[in-house]
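A.B. asks: Fold the following, please.
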Amino acid sequence: MSQVVASMAGNVWKVLVSQGDIVKEGQEVVILESMKMEIPIAAETDGTIKEIKIQEGDFVNEGAVLIELE
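C.D. replies: Predicted coordinates:
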C-alpha cells in the first residue's frame, strides 16, 4: 500500500479520482489551492484508489495523507 501526501499546506480545491479508480504513476489525483495558486498532486506509484481521506474544501497541512493506494 502507498499513500499520496500533500506537498504543501493548502485547501483541497478538486479531487480528480474516486474510490476504486486505477491510477498510473505521475497521474494527477488532487489539486490543492494555496496562495491563489493551484498545485497538482500526483500519484507516485501505479495502484488502485483504496481510500480518499479528504474532501473538496478541506484544509490540509504539508505531509497530510490525502489518498491511500493499494
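A.B. asks: From here on, just use CA atoms for contacts and neighbour counts.
C.D. replies: Noted.
A.B. asks: Which residue comes closest to the residue nearest the centre of the chain once chain neighbours are left out?
C.D. replies: Residue closest to the average C-alpha location in the chain (CA atoms, centre = their mean): residue 30, at 3.9 Å. Excluding its sequence neighbours, the residue lying closest to residue 30 (CA to CA, 6 or more residues apart in numbering) is residue 15, at 4.6 Å.
A.B. asks: wait, what's in contact with that neighbour?
C.D. replies: Counting by CA atoms under 8 Å, 6 or more residues apart in numbering, residue 15 makes contact with 29-31, 55-56.
A.B. asks: Closest to residue 70 out of those?
C.D. replies: For the contacts of residue 15, the residue nearest residue 70 by CA to CA is residue 29; the value is 14.5 Å.
A.B. asks: The structure of the following sequence is requested for comparison with the preceding one:
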Amino acid sequence: MATETILSEVTGSVWKIQSKPGDILEEDATIMVLESMKMEIPVMAPDGGRLVKILVAEGDAVKEGQELAVIEN
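C.D. replies: Okay, the predicted model is just below:
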C-alpha cells in the first residue's frame, strides 16, 4: 500500500489532534487543527485511508511544509 505524508500549509501551533493512529479516515476527515494568528485551520485527509502515524503533539510549533502525519491509502 502507498503512504502519503500530510504537510502543514501554515506556520502556527498544533491546537488539537482529533484522530489517532489506526483510525480509518474518509476523504476530508479532520486529522488535527492548527492555530495560526488566532485562526483555527483544520488539517484534513486528502484521500481516504488509515492514519499510520502522527508526527507532532498538541502544543507543538509547526512550520509551513512540516510533516504532520502519514496516511496509508
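A.B. asks: Quick TM-score on the pair, please.
C.D. replies: Once superposed, the chains reach a TM-score of 0.95 (TM-score structural alignment, normalised by the length of structure 1), with 70 aligned residues with a CA RMSD of 0.7 Å.
A.B. asks: follow-up on the earlier one: kindly state which residue of structure 2 is aligned to the residue nearest to residue 30 of structure 1.
C.D. replies: Under the alignment (TM-score structural alignment), residue 15 of structure 1 pairs with residue 17 in structure 2.
A.B. asks: just residue 32 of structure 1 next, same as before
C.D. replies: In structure 2, the residue matched to residue 32 of structure 1 (TM-score structural alignment) is residue 34.
A.B. asks: same question, residue 67 of structure 1
C.D. replies: Alignment note (TM-score structural alignment): residue 67 of structure 1 maps to residue 69 of structure 2.
A.B. asks: nearest spatial neighbour of that match, skipping sequence neighbours?
C.D. replies: Spatial nearest neighbour of residue 69 of structure 2, chain neighbours left out: residue 54 (4.4 Å); criterion: CA to CA, 6+ apart.
A.B. asks: check contacts around the nearest residue to residue 71 of structure 2 once chain neighbours are set aside.
C.D. replies: Nearest non-adjacent residue to residue 71 of structure 2, counting by CA to CA, 6+ apart: residue 51, 4.5 Å away. By CA under 8 Å, 6+ apart, the contact list for residue 51 of structure 2 reads 19-25, 69-72.
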